[in-house]
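Asker: Predicted model follows, preceded by the sequence.
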Amino acid sequence: MQKCFLGALLLAVSGCSMIPAYQSPELPVASTLGDRYLRELPQAAGSGQTRDVSELGWAEVFTDPVLQDLIETALANNRDLRETALNVEAYQAQYRIQKSKLLPTVSGEGDGSKLRTLYNSSHVTSESYSLQVGVTSYELDLFGRIRSLSNEALEQYLAMEESRKTAALSLVSEVARAYLSWLSDRELLHISQDTERVEQESYALVKQRVDGGVATELELAQARSSLEAVRANLAMYRRQVAQDYHYLNLLTGTSLSEKVLPEQGMLREFQPLAAMPQSLSSEVLLQRPDIMAAEHELKGANASIGAARAAFFPTVSLTASAGVSSDDLSGLFESGSGAWMFAPSISVPIFTAGRLSAELDVAKIEKEIYVARYERAIQTAFREVSDALVAVDTYRDQLQAQQANLEATEHYFQQARSRYEEGVDSFLTLLDAQRSLYSSKQSFLTMKLAQLENQVNLYKVLGGGWH
C-alpha cells in the first residue's frame, strides 16, 4: 500500500501541464519616446552613464530634506497604502492555500471507548481503542489542473504586489505635488500681502490728492476697488494654504507640526529633482509597476486556460489510511493490531451539456481581454511619458518668457508710480501697472508650479523607483 501511494504521489507531482506557452505581446507603440525632447533631459550625475529610471529611489530624486521627511512619513503612515499592503498579504495567503493542494493533506485520528453493560446479573466491561493516519480525497494532478490554478493564484499575487508599488509611487508623487502646492500658495499669499500694502499706500496717496483737490473721487473709487480685490485674493490664499496643510496631513497619515514645514523658502528657488537619465526607449515602459501588474494578470489568465483544458480529462482521487486498533490500550501497538485501507477513485466527464467547452471559451476570451488591457496600459503609458517629455521643453521656454514678462512689468510699475507721483501720468496708468505686476507675479508662480509638477509627473510616469 505504501509503495502504491508513493508512486501515485510522484505521478501527481510530475503531472503534465496544459497551460499554453506564454508569449508577451509586442509593444503596440513606437520604439522610442519623444526623441526630439530627450536632449532636454539632463545627464545623470556621475560619469555620464545612464541608469534605469526604475533603479532611482525617491530619495535620490527628491533631494529637498523637508520633502524627504514628508515622503518617508507618508510611506510609513498613509492608510490607503497600508490597505493596499494588507491586500497583498491576503493574495499571498490565497496563493499559499492554492499551492498547498498540490500535496496531500495528512490527518491523524484517534479514539477510544469503554462500555459497561449488565448481562445475567453481572457487569461486563468492553474497551476499544484505535489510532489511524490517512489521506482523504487527494486529487492526483495528472493533467495540471491544480498546478494551473496555483500558477494563476501566483500571478494574481504578483500583480497585487506590483499594484502596491504603483500605489507607493503615486503616493510619493502626490506628496511632492502637495508640498509644491503648499509652497506656491504660501508664496502667493505673501505676494498678496505685499500687494495689499502697495494698494493701501496707493489708496492713501490718492485720498491725499483728492483732499488736496488734485485727484478725483473716481480715482479714489478705482483705488478702493483695486485694494478690495487684492484683499479678496488674500483671503482665498489663506484658505488654500490651510487646505494644502490639511491635505499633507491626510497624505502623511499624521498630524504634522507646523515646525516640520519651512518658515522660509520660495517656490521659484525650489529644485526638487535630481538629474534624470538622458536616453530612453519604449522598453522603459515595461518597468512601470502598473504595466508589470497588467502582464501578471495576463499570465494568470493564460494559466486559467490550462485549468479549463484539464477539466476535460478524468480526475483521479486517492483516499488511504493506516492505523492500529485493540481492545486494550496497552496492546495498541502490538503486532497483529494494524489495519490499512487504499481506495482510489476516478471521475470521468461524459456529458456536461457543453459546460466544459463554454468554460474553456470563457478562459480564452478573458485572456484576450487581458491582452487588450495590457496593450492599452502600454499605450496609455507611452502617451503619458510623451506628454511629459514635450512639457519639459515647452515649460522651460514658457517660464523664460514669463520671467522676462515679470521683469518688464516690474519696470513698468516703477516708471508708472514715479510718473504719477510727479503728476505726469494719471492714476489709471498706475492702477494698470499695479494690476499687471500682481497678475504677472501670479502667472509666474503658477507656471513655475506647473513646471515642477511636470518634473514630478515625469518621474512617476517613467516608473521611477518607489522604494
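Answerer: Thanks, I have it.
Asker: C-alpha from now on. contacts and neighbour counts both.
Answerer: Will do.
Asker: Show me where the stretch 201-350 of the chain has its helices.
Answerer: 217-252, 289-310 (DSSP state H, counting those that start in this stretch).
Asker: which helices and strands does the first one pack with?
Answerer: Spelled out, that is helix 217-252. helix 65-77, helix 145-211, helix 427-461 (3 or more Cα pairs under 8 Å, 6 or more residues apart in numbering; DSSP states H and E).
Asker: So which of those is nearest residue 260?
Answerer: Residue 260 sits nearest to helix 65-77 of all the helices and strands packed on helix 217-252, at 7.2 Å, using Cα to Cα.
Asker: So what touches that closest one?
Answerer: 59, 62, 81, 168, 171-172, 175-176, 179, 251-254, 260-262 (Cα atoms under 8 Å, 6 or more residues apart in numbering).
Asker: ranking those by neighbours, who comes first?
Answerer: residue 172 (27 neighbours; other Cα atoms under 10 Å).
Asker: Report how many residues lie close to the residue nearest to that one when sequence neighbours are not counted.
Answerer: The shortest distance from residue 172 to any non-neighbouring residue, by Cα to Cα, 6 or more residues apart in numbering, is to residue 71 (5.9 Å). If you count neighbours by other Cα under 10 Å, residue 71 ends up with 27.
Asker: Kindly provide the distance from the residue nearest the centre of the chain to residue 283.
Answerer: Closest to where the C-alpha atoms of the chain average out (Cα atoms, centre = their mean) is residue 167, at 1.6 Å. To residue 283, residue 167 is 22 Å away according to Cα to Cα, to the nearest Å.
Asker: next, the one to line up against it:
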Amino acid sequence: MTGKKRTGRKILLAVAVTLGVSGCSLAPSFLRPDVPLEETWIGTALEAQQEAGSHAVRDLGWRDYFRDPQLQQFIALALENNHDLKTAALNAELARAQYRITRSDRLPAVDGRATATRTRTAEDLSYYGTASTDNAFTVGLDITSYELDFFSRVKNASDAKLNAYLGTLEARDAAQLSIISAVSKAYYEMRIAHKLMVLAEDVSKTREDAWKLTKLQVDAGTASETTLQGMRSAIELARADYQAQKRASIQARNTLSTLIGQPVTRLTLEKALSLMDQFPEQPLVAGLPSEVLLARPDIREAEYALKAANANIGAARAACFPSISLVGSVGYASTDLDNLFDSDNGTWTFGPRLNLPIFNYGKLRANVEVMTVSEKIAVESYGKAIQNAFADIDNALAGRETLEKQVKATIRSDEAVARRLYLVDMQMREGIVDGLTLLDAERESFNSRQNVLRTGQMILNNNVDLYVALGGGLKEFTTQTQPAVQAEKPMKKPVL
C-alpha cells in the first residue's frame, strides 16, 4: 500500500472519529418533573371536561369573549402601548440576538483577507549588500478559530440560549394575559364605582326628603329631635360614601390610563355595553389539568427555563475536558499583482490547537456545581408554577360555582329588604312608625343594593380570571376550526 493511500485512510478515520465523538453530549436527559396534582378540578365533572377539549378556551379570541366595545378599545390600546408589554417584547428580541450569537459558534468563523505591502530593505540588512524595495500581495480566507465540538459544549451553550429565547416569548405571552386581566378589572372597577356613586347620590336625596318630612313632624310635635339628628347623620354618611366611590372611580380610571399608555380622558370612547351582557352566554369549561396546564404560557416559560438549565450543565461539564480548535487559511501570495492568482502562488496553512484545563480545573468544576444547583432551582420553580396555575384555575372554577349561588341569595335578600322598606315607608306616612324605623330600613336597603353591585363585580372579575387562567387572551379573534366554548347551563348574570 502506498504512503498516499495510508495517509488518506488516516484522514478519513480521523474525520469519522471526530464526527462520532462530537455527538457525545454531557447534558442530563430532560425529564419533565412529576408534580403531584389532582386528576380533575375540584368540584367539576370529569366527563364535562373531556367533552370540552383542551384547546377550547385558548382558541377563543379576546374580542369574542369581552363583548363590550369600550373594553375592547381599552384592551387593544393596552396591547399596543403598554410599557411592560413592550419591555417583554424587547427582552424577547434581545434573547433572540444572543441566541444567534451563540449559534454562530457552531460554524467556522471565516474572514476574507487581502493585503498589499511595500517594503524597503536597508543596504546593511540586505542579503545582497544593496538596498532594495519589495512588494507583497496576498488574498485569501482565514479560519480564526473553530472548536471541534467533541463533547457538545458549543451545542449545549447554543441550546441554552435557544431555550432562554423561547422562554422570553412565553414571558411576553404571559405579560399579555396579565395586562388583559388588569385592564378588564380596572374597567369593571370604574364602571361599578360609578354605579355606586349614583346609588349614593340617590340615597342622599331620598334621605333629604325623609329629613324634610321628619322636620315637619318635629315642628308638629309628633317626632323627636333625636330622630331628626339621626336623619341628618344618615344624609352625611351617604354623602361621604359618594365621595369614596368618586375617588375609587378616579383611581380606576388612572389605572386604566397607565395600562393603555395614554389618558382615558383624551380618548373618543366607544359606546359601553351593559354590564349584564359582557360575556358569551355559554360559560367556559376547563379540560383535563394535565392538558390545560401545559398550554399556559407561564408553565411553558418555566419548562424552557428548566431545559436551558439542563443544557448549561452539559456545557459546563464539557468545559472540564480538553478541546481542540482549528486555525487555518487558504489564498494566494505574490510579489507581483499581475501574477497573484497563478496556480503556483497558492498558499495554505492549517494548525490544530489543544486546550487542556489544568490550573483552572477547580474553577470549571465549581461552575458545574453552580449549573447543577441552578437546574435544581429551575425544577422547584417549575413545580411551583404548576401548582400555582392549578390553584388559579381551580379557584376560578370554585368561584364561578359559589358566586352563582351567592348572587341568587343576594338578589333574594335584596328583594325582601326592598319590600320591607316599602312597607315601613307606608307605615311612617300613616304615622304608625317613627322616622328611626324608616331610617333603619333605608340603611339596610342601601347596604343591600351596594352588596348586589359588589357581588356583580366579583362575578365579572371571576369571568376574567377563569378566561386568563385557562390560557385565553393570546388570540384576538376566535379560531373557527374548533368550538370556543362548551354549551352548558349559563351562569347567572349579575344584576347591575
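Answerer: Sure thing, it's come through. Quantities reported herein were computed from a predicted structural model and do not represent experimental measurements.
Asker: Could I get the TM-score for this pair?
Answerer: Scored against TM-score structural alignment, normalised by the length of the first structure, the superposed chains reach a TM-score of 0.90; 457 aligned residues with a Cα RMSD of 2.8 Å.
Asker: pretty sure residue 32 of the first structure contacts residue 281?
Answerer: Yes - assessed by Cα atoms under 8 Å, residue 32 of the first structure is found in contact with residue 281 at 4.4 Å.
Asker: what about these two, which has more around it?
Answerer: residue 32 (15 against 12).
Asker: what residues are up against that one?
Answerer: 280, 281, 282.
Asker: In the first structure, what residue corresponds to residue 168 of the second structure?
Answerer: Mapped onto the first structure by TM-score structural alignment, residue 168 of the second structure lines up with residue 160.
Asker: again, but for residue 300 of the second structure
Answerer: Counting by TM-score structural alignment, residue 300 of the second structure corresponds to residue 292 in the first structure.
Asker: quick check, residue 145 of the second structure in a strand?
Answerer: Yes - under DSSP: H, G, I helix; E, B strand; the rest coil, residue 145 of the second structure sits within a strand.
Asker: For the counterpart of it in the first structure, give its distance to residue 146 of the first structure.
Answerer: Counting by TM-score structural alignment, residue 145 of the second structure lines up with residue 137 in the first structure. Distance of residue 137 of the first structure to residue 146 of the first structure, computed by Cα to Cα: 14 Å.
Asker: Neighbour count: these two, which is higher?
Answerer: residue 146 (24 against 15).
Asker: got the contact list for the counterpart of that one in the second structure?
Answerer: By TM-score structural alignment, residue 146 of the first structure lines up with residue 154 in the second structure. Residue 154 of the second structure is in contact with 102, 105, 106, 315, counting by Cα under 8 Å, 6+ apart.
Asker: buried set for stretch 424-431 of the first structure?
Answerer: By neighbour count on 16 or more other Cα atoms under 10 Å, the buried set for stretch 424-431 of the first structure is 427, 429, 430, 431.
Asker: element containing the closest residue in space to residue 123 of the first structure that isn't next to it in sequence, please.
Answerer: Using Cα to Cα, 6+ apart and skipping the chain neighbours, the partner closest in space to residue 123 of the first structure is residue 117 (5.6 Å). Assigned by DSSP states H and E, residue 117 of the first structure belongs to strand 106-119.
Asker: So which other helices or strands are in contact with that strand?
Answerer: Here strand 106-119 of the first structure touches strand 122-140, going by 3+ Cα pairs under 8 Å, 6+ apart.
Asker: Kindly provide the distance from the equivalent of residue 339 of the second structure over in the first structure to residue 337 of the first structure.
Answerer: For residue 339 of the second structure, the aligned residue in the first structure is residue 331 (criterion: TM-score structural alignment). As for residue 331 of the first structure, its distance to residue 337 of the first structure is 8 Å (criterion: Cα to Cα).
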